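Visitor: Mind folding the following:
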Amino acid sequence: MQAWALNDASTARAQAAVARAIGAIGRAPFAAEALSGLHAAFGAASWSVYRLRRDAPPTLHLSASRGVPDTTAACFSIYRDEGLYRGDSSFQAVQALPQPGAAVMLRMRAEEAPSADHRDAIYRRHGISERLSVACLEDGGALLAVNLYCHAPAQGFAAGTVEGFGLTAATLLAAVRRHLDDEAALALPPPRRERLRQRCAQLTERELDVLEALLDGLTYDGIAARLGLSVATVKTYRARAFERLGLHFRSQLFAAFVPPGA
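Guide: Alright, predicted model coming up:
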């Protein structure tokens, strides 16, 4: 059995984290801004929000990392593409609820992952030591999960932060749902950089910088001046990025990432 003493300081940090998430609702940098508060309050180095469905692959709605390499999209791709979600029993407590709507808090250490493949491919490979989640069933049977991750060298979330998360988890879940609802209503395409990441999670920050500059219409000289790099280095980043994306010509980049009529 686990027990935690109530702590006014941890409660205040948790409330501040949720307030920051609420303040970021409807804004493009929601994932990063919300994580900054979650990191300060709970020590979360990354987080993700996804939906699990009974008859379809899961959907990643947002994710971000702070202080560690951002492997959230890559982890989710493994989870989805290798079918790990099909054997994911870690949300059974939520799926067993008789009615949708109630929020459930879950805590899972790396060694408690539902299968060896899940543990090794996601947690061990990417240095994730623990997951702290709040989830709920939705009308129609989908499950919405908000997941915070603790990364090595930390062994897990501190007891005080877990207690604080429990006090505010339902409000955080409501804030995330509101943000997702607002995004769906606006039906705006994701920012260009995010769309590039969605196409290839392995793109580095510098490669993304160069791709965005190309999409802005800059020449190699212009990109070099913007980024403070040599033209040769710009060309190297461009070649690597195109190889990752399976592109050969700049026109293909524009066709893939510039909306018609833009």
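Visitor: From now on I want contacts and neighbour counts done on CA atoms only, so please keep to that.
Guide: Noted.
Visitor: how close does Arg51 sit to Leu172?
Guide: 16 Å (Cα to Cα, to the nearest Å).
Visitor: which of these two has more neighbours?
Guide: Leu172 (24 against 18; other Cα atoms under 10 Å).
Visitor: Kindly report which residue of the protein is located farthest from the centre.
Guide: Note on the chain: the largest C-alpha distance from the chain mean falls to Asp221, namely 34.1 Å (Cα atoms, centre = their mean).
Visitor: where exactly do the strands run in the chain?
Guide: Taking DSSP state E as the criterion, the chain contains strands spanning 46-52, 59-65, 104-109, 128-137, 143-151.
Visitor: The ones you listed: which one's closest to His179?
Guide: strand 59-65 (10.3 Å; Cα to Cα).
Visitor: Tell me which residue is most central in this protein.
Guide: Mean-position check on the chain, Cα atoms, centre = their mean. Result Ser63 at 1.3 Å.
Visitor: For that one, list the residues it contacts.
Guide: Applying Cα atoms under 8 Å, 6 or more residues apart in numbering to Ser63 gives the contacts 31-32, 46-49, 72-73.
Visitor: closest to Ala96 among the residues you listed?
Guide: Taking Cα to Cα as the measure, Ala96 lies nearest Val49 of those, at 20.2 Å.
Visitor: Proceed likewise with the subsequent sequence, for comparison:
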Amino acid sequence: MTPWKPTPPTDAMPARGMAHASALLAGLVESLGQADFAHSTLARLSTIAPLASLSVYRIGSLQPRLFMSASQGVPDTTRQCWSAYLSGPQHEDRSWGRQWPCHAPAAPGTGTAAVNGKGGSGEEQGSCSLVHVQASEVTPLHRQCVYEAHGVAERISIAERGGDGSVFAVNFYRHAHQKPFSDRHLSDFADLSAALMALTRKHIALTADAGESRWPQRLRERAPGLTARELDVCLRLLHGMTLDGIAADLQLSAATAKTYRNRAFARLDIHHRHQLFALMVE
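Guide: Model (predicted):
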């Protein structure tokens, strides 16, 4: 992975560029709290860079979590990518270490309070970092399971590290059929990073209870015979926890947690974690 540092601007942003950025951000503000926020964000940012997928997640904590994802122009395999990432590559991923992120210029008033806002996710946040990763730069397992398996070629991430060492990341992906990112694309994302991070966190705060509160009901509607423990395991899987994490959280052995998962999947007539995600967004 090659660290990227934005070139300090020599002139003020042209009026046309300011107008475009203003219109883009205005559209995202209008989408806050709406079900199509992820798709709207991806569509609008595709006007400034070749993008096909988006994901927003938290990793590095006891409960990894995918908050939202979307694709355009390609089959949406973002949740399959997330499941594959959690299966092993996340433990090898060094793109979030200090040697990789390149800090974007901090804007006035974009500290913790401005980014998190009232009712935010509750994580301690630091400054935004811009992370640029190409498929050739990740580990072989990561490349095979996530990038090559789903046609992903390149990633731009806007990331913040929490006080517990976790990373909250807003990720944009270029797929193999699209032209590579240029320095101009990276510069544009650096300029927009603080605003995009603030808008994403605010959207999550606005919708935190709307979707998840319906998960138990949807699961029981699909499989009325689910036991309380099977439901507990499914809900934790939906939050991105591994079986080892679930076992520790519920004070079970890993084998017992796996048994509950298998029983739940049999009742739900599914076989993989990504199918569980799909049930919640049908």
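Visitor: any idea how far the residue farthest from the centre of structure 1 lies from Gln252 of structure 1?
Guide: 21 Å.
Visitor: any idea what the residue nearest to the centre of structure 1 aligns with in structure 2?
Guide: Aligned against structure 2 by TM-score structural alignment, Ser63 of structure 1 finds its counterpart in Ser69.
Visitor: ok, its match to Cys81 of structure 2 distance?
Guide: 10 Å.
Visitor: Same question for Gln63 of structure 2.
Guide: Gln63 of structure 2 is 17 Å from Cys81 of structure 2, by Cα to Cα.
Visitor: Gly73 of structure 2 contacts Ala52, correct?
Guide: Yes: using Cα atoms under 8 Å, Gly73 of structure 2 is in contact with Ala52, at 6.4 Å.
Visitor: who has more neighbours, these two?
Guide: Ala52 (23 against 9).
Visitor: how about the more buried one, what's its partner in structure 1?
Guide: Checking TM-score structural alignment: Ala52 of structure 2 goes with Ala45.
Visitor: Which residue, other than its chain neighbours, is closest to its match?
Guide: Once flanking residues are discounted, Ala45 of structure 1 sits nearest to Arg66: 5.1 Å by Cα to Cα, 6 or more residues apart in numbering.
Visitor: swap in Thr161 of structure 1?
Guide: Spatial nearest neighbour of Thr161 of structure 1, chain neighbours left out: Phe42 (5.0 Å); criterion: Cα to Cα, 6+ apart.
Visitor: how far away is the one you found from Cys75 of structure 1?
Guide: From Phe42 of structure 1 to Cys75 of structure 1 the distance is 21 Å (Cα to Cα).
Visitor: try Leu35 of structure 1
Guide: Taking Cα to Cα, one finds Leu35 of structure 1 at 17 Å from Cys75 of structure 1.
Visitor: Show me what the lengthiest helix in structure 1 packs onto, helices and strands only.
Guide: Assignment by DSSP state H gives helix 159-186 as the longest helix of structure 1. Judged by 3 or more Cα pairs under 8 Å, 6 or more residues apart in numbering; DSSP states H and E, helix 159-186 of structure 1 is in contact with helix 8-23, helix 30-42, strand 104-109, strand 128-137.
Visitor: Quick check: Lys202 of structure 2 touching Ser31?
Guide: No: assessed by Cα under 8 Å, Lys202 of structure 2 is found out of contact with Ser31, at 11.0 Å.
Visitor: Of Phe42 and Cys75 of structure 1, which one has the most company?
Guide: For Phe42 of structure 1 and Cys75, the more surrounded residue by other Cα under 10 Å is Phe42, and the numbers stand at 26 against 17.
Visitor: any idea how far Ala184 of structure 1 is from that one?
Guide: Remark: distance between Phe42 of structure 1 and Ala184 of structure 1 (Cα to Cα) = 29 Å.
Visitor: Same question for Ala41 of structure 1.
Guide: Per Cα to Cα, Ala41 of structure 1 is found 28 Å from Ala184 of structure 1.
Visitor: So what's the residue count around His20 of structure 2?
Guide: Neighbours of His20 of structure 2 under the rule other Cα under 10 Å: 13.
Visitor: For it, list the residues it contacts.
Guide: With Cα under 8 Å, 6+ apart, His20 of structure 2 has no contacts at all.
Visitor: now do Leu141 of structure 2
Guide: Contact analysis of Leu141 of structure 2 by Cα under 8 Å, 6+ apart lists 88-89.
Visitor: same thing but at 10 Å, please
Guide: By Cα atoms under 10 Å, 6 or more residues apart in numbering, the contact list for Leu141 of structure 2 reads 84-85, 88-90, 92-93, 147-148.
Visitor: Now which residue in structure 1 aligns to it?
Guide: By TM-score structural alignment, Leu141 of structure 2 lines up with Asp117 in structure 1.
Visitor: on that earlier part again, need the contacts of Ser63 of structure 1 in JSON lines (columns: distance to Leu245 of structure 1 and neighbour count).
Guide: Converted to JSON lines, the contacts of Ser63 of structure 1 look like this (distance: Cα to Cα, whole Å; neighbours: other Cα atoms under 10 Å):
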{"residue": "Ala31", "distance to Leu245 of structure 1": "24", "neighbour count": "22"}
{"residue": "Ala32", "distance to Leu245 of structure 1": "25", "neighbour count": "19"}
{"residue": "Ser46", "distance to Leu245 of structure 1": "25", "neighbour count": "28"}
{"residue": "Trp47", "distance to Leu245 of structure 1": "25", "neighbour count": "26"}
{"residue": "Ser48", "distance to Leu245 of structure 1": "24", "neighbour count": "21"}
{"residue": "Val49", "distance to Leu245 of structure 1": "25", "neighbour count": "23"}
{"residue": "Thr72", "distance to Leu245 of structure 1": "19", "neighbour count": "20"}
{"residue": "Ala73", "distance to Leu245 of structure 1": "15", "neighbour count": "19"}
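Visitor: hmm, back to that, out of the contacts of Leu141 of structure 2, who's nearest Leu24 of structure 2?
Guide: Tyr147 (28.2 Å).
Visitor: Does that closest one touch Thr77 like I think?
Guide: No: Tyr147 of structure 2 lies out of contact with Thr77 (Cα atoms under 10 Å); the separation is 11.1 Å.
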